[in-house]
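Student: just to be clear, the model below is a prediction. Sequence and coordinates:
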Amino acid sequence: MLAGRRILLIIGGGIAAYKSLELIRLLRGAGATVAPVLTRAGTEFVTPLSVSALAGEKVFQDLFDLTDEAEMGHIQLSRAADLVVVAPATADLMARMAAGLAPDLAATLLLATDKPVLIAPAMNVRMWEHPATQRNLARLIADGIRVVGPDAGAMACGEFGPGRMAEPAAILSAIDGALGAGPLAGRHVLVTSGPTHEPIDPVRYIANRSSGAQGAALAAALRDLGARVSFVTGPATVPPPHGVTVAPVQTAAEMLAAVEAHLPADAAVFAAAVADWRVDGAAAQKIKKGADGPPALRMAENPDILATVARMGAGRPALVVGFAAETEHVAEHATAKRLRKGCDWIVANDVSPATGIMGGAENAVTLITDAGAEVWPRLPKSEVARRLAARIAEALAP
């Protein structure tokens, strides 16, 4: 499935580096050739000999190898591959990438390449959750870097949580998608994301705390599986991923119009937190304080985008997935919502303030289908997106 493709694999310095050996085996088994780059820290975990033996090629380590640099070898390396993969991508490597630093061969290759880049982060849970790492991650995603994982689980250091490198099979699947050979190649998926802003007057509006992080992560995961993604997003704080068709909107009415304009689709996922109500007759000028006290706002119900698409006749997507943000009786309310809206699946989560989920980096969801409720553990939103995208690919498989 990757026959004739060339992968530049950068192996960072972390205990997860041993998984890179299995990844090389899987890549070569799929028909790809692998040009391995081993960082100095990486040699503390895997040897150049083992990497070279599995890849069947020379291992590159030193930026100033005169034999290679006589012909600007680092430039050739960075551009001769179809895809650059960093696995494991340590916190240090991610920081260098985000800052545009190039102190060694690996960082120089990443700065010099004109090819797509996929990273598989791996680090201690506290390092992963540190604000600096999350800022770097957001910067890399905004720069168009694709991300797979990390997974949550037990760490070599004895701690538990997100930070484990994705398994080699999952990285292989992401590589397939990045090269247009994934299970969703040729499929069109529509994703909505973010909040909507319903104007009260030209200055004020009704909104909610949705950051758009889960929708953006899902659009990226579907893209990485090869799908053509139409991304209809409200004014989210998380930027949309590269490689998708973006339709920015403000209000629920605009979102419905954009959704209809981007149909037909094979699947539609409604992750947006759409305002249920709007002000009926928003003021044309800023409302001023007055002797009569606060103004009375008359509310009107917004269009139900999920139900509109789920109950379409001809042209309905084969799979319609809704999201249910609840603060109590999560599974019960979400199950009722699935039946009421007429969608195929509902992804339910508890967004009560104590969970930190709305606007946070993690999610804990229950996938509700006609087969029942499937509870997923609390995971990084990127991993929730990857799992959901994989399920969508299974559902759309011929």
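Tutor: Here it is on my side, so go on.
Student: could you use CA atoms for every contact and neighbour count after this?
Tutor: Noted.
Student: which neighbouring elements make contact with the helix ranked longest in the chain?
Tutor: Taking DSSP state H as the criterion, the chain has its longest helix at helix 381-396. On a contact count with 3 or more C-alpha pairs under 8 Å, 6 or more residues apart in numbering; DSSP states H and E, helix 381-396 meets helix 213-224, strand 319-326, strand 362-363.
Student: next, the angle from it to strand 319-326.
Tutor: 150 degrees (axes from the mean of the first three to the mean of the last three C-alpha atoms, to 10 degrees).
Student: give me the buried positions along helix 381-396.
Tutor: Judged by neighbour count (16 or more other C-alpha atoms under 10 Å), helix 381-396 contains these buried residues: K381, S382, E383, V384, A385, R386, R387, L388, A389, A390, I392, A393.
Student: now swap in stretch 303-319 and tell me
Tutor: P303, I305, L306, A307, V309, A310, R316, P317, L319.
Student: look at the third one and give its secondary structure.
Tutor: Using DSSP: H, G, I helix; E, B strand; the rest coil as the criterion, the local structure at L306 reads helix.
Student: for the first one, same thing?
Tutor: Reducing the assignment to helix, strand or coil with three-state DSSP, the entry for P303 is coil.
Student: take this one as well and set it beside the first:
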Amino acid sequence: MKMLTGKTIVLGVAGGIACYKALTLASRLTQAGAKVRVMMTNGAAQFVTPLSFQTITRHPVATDTFDEKDPAVVQHIDLADSADLIVIAPATANILAKLAHGLADEIVSTTLLAATCPVMVAPAMNVHMYTHPAVQQNMNTLMRRGVLFIEPGTGALACGYTGKGRMAEPEQIVERIAEHFAQVDAHANDLHKPLAGKRILVTGGGTRERIDPVRYLGNDSSGKMGAAIAAAAQELGAQKVTFIAANATAATPPGVERIEVESAEQMLEAVMGRLSANDMVVKAAAVADYRPKHVFSRKIKKQEDSLMLELERTPDILHTIGHSGYSGFVIGFAAETGEAAEYAMDKLRRKNCDLIAANNVLLEGAGFGTDTNVLEIYGPEGLVAALPAMSKQEAAKRLLTLAAERMAAHAANQSTAAAEVQDE
């Protein structure tokens, strides 16, 4: 059996000289057993004809949003819905900008806006274009949304320059696609899915409280722990994962819905508006405790040797969740600099949590922005697990596995109690 049999790959081709490689890519994917449906920008059609792709793939090529060949479907929606994976190769600076900013003025960008499957892009452009701050920012935006990137190679470019910007070779792209589906299939075949069917809400990053248009009160949280928890929830079988990100630089795992917020007030609104639809909420975000009582509409000018700011409490999101009547499982985080056990247990009781994950941010490997963490997990009975320094991904998986076990035990107890009542 060919490695991509049964997979539908929509190949988006943007206008660049690397289009000739896209022909080879379409051929390799077809040979690997994939059903390949091609869509092309007008610029791409200037380099390679649609007929070439049609001949290779044995499928019509989409070149115009308004050229609806089949009256039974809307072309760009049908393309998006049919795809197990969308691959953009070559991905020009222009198409990356459209994808980052949600523009839709031709078939490729319009289809991308309608897509819910994973998206993989293979950038190709001049070295100076690739390193331009606008292009880099657009790529970072897309990475945070979960778009998968196949890094370009370094070498002689068509424009005469030598540098980074050559589209990855078709064989490399096929290999990356095969790895992607192997991971997806491995997860699908994994029988140990303790969060199967569950809907998980995760917060991450650090909130910012505005002082004036250019200044704010904030913290050093990167959102890596929250993103790791979102990824672990998917790995453990969650039906849907939502990541509410406050100024997080960490990338969003593919398939996770990301909601961007800035302040504690915005995060509260985002969380409470989605709370009842979720079976578990994990509050990993570092939320500011105070905010300026007065926010200046214009930049504060330097006047005296000191400046007095009056602060007020921000809404306590975890406390609000815990006392809202929410019936799901609640996990809080406590970033401390000492006496973690005492503070964690106090927080768990006051805020009515099921678990609290505490970490001493002064410990090596446990601070903000690191790739590792050191967690102590507390339940109503006290310390239930002490995790040594490990990757945030592994720590997240351990935490959610423990939470899933407790959720299952609670559900079993409720069923037993209900049965006993019926027997009476």
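Tutor: Good, I have the coordinates. If you're wondering where the values come from, they're calculated on a predicted model, not measured in any experiment.
Student: same list (the helices and strands packed on helix 381-396 of the first structure) but as JSON lines, adding distance to P199 of the first structure.
Tutor: Formatted as JSON lines, these follow (distance: least, C-alpha to C-alpha, whole Å):
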{"stretch": "helix 213-224", "distance to P199 of the first structure": "23"}
{"stretch": "strand 319-326", "distance to P199 of the first structure": "22"}
{"stretch": "strand 362-363", "distance to P199 of the first structure": "29"}
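Student: what's the separation between the counterpart of A257 of the first structure in the second structure and D190 of the second structure?
Tutor: Alignment note: A257 of the first structure maps to E269 in the second structure; criterion TM-score structural alignment. Distance, E269 of the second structure to D190 of the second structure, using C-alpha to C-alpha, to the nearest Å: 36 Å.
Student: what does stretch 332-351 of the second structure correspond to over in the first structure?
Tutor: So stretch 332-351 of the second structure sits over residues 322-341 in the first structure, by TM-score structural alignment.
Student: residues in contact with that stretch: which ones?
Tutor: The contact list for stretch 322-341 of the first structure (C-alpha atoms under 8 Å, 6 or more residues apart in numbering) reads 269-273, 306-307, 310-311, 343-352, 366, 368, 373.
Student: what subset of the residues you listed is buried?
Tutor: With burial judged by 16+ other C-alpha under 10 Å, the buried subset of the contacts of stretch 322-341 of the first structure is 269-273, 306-307, 310, 343-351, 366, 368, 373.
Student: so how far is A98 of the first structure from V86 of the first structure?
Tutor: 14 Å.
Student: comparing the two, which residue is more hemmed in?
Tutor: Just comparing V86 of the first structure and A98: by other C-alpha atoms under 10 Å the higher neighbour count belongs to V86, 24 against 19.
Student: that one sits in which helix or strand?
Tutor: Counting by DSSP states H and E, the element that carries V86 of the first structure is strand 83-89.
Student: which helices and strands sit right next to the helix or strand following that strand?
Tutor: Next in sequence after strand 83-89 of the first structure, counting helices and strands by DSSP H and E, comes helix 91-99. The helices and strands touching helix 91-99 of the first structure, judged by 3+ C-alpha pairs under 8 Å, 6+ apart, are helix 105-112, helix 131-142.
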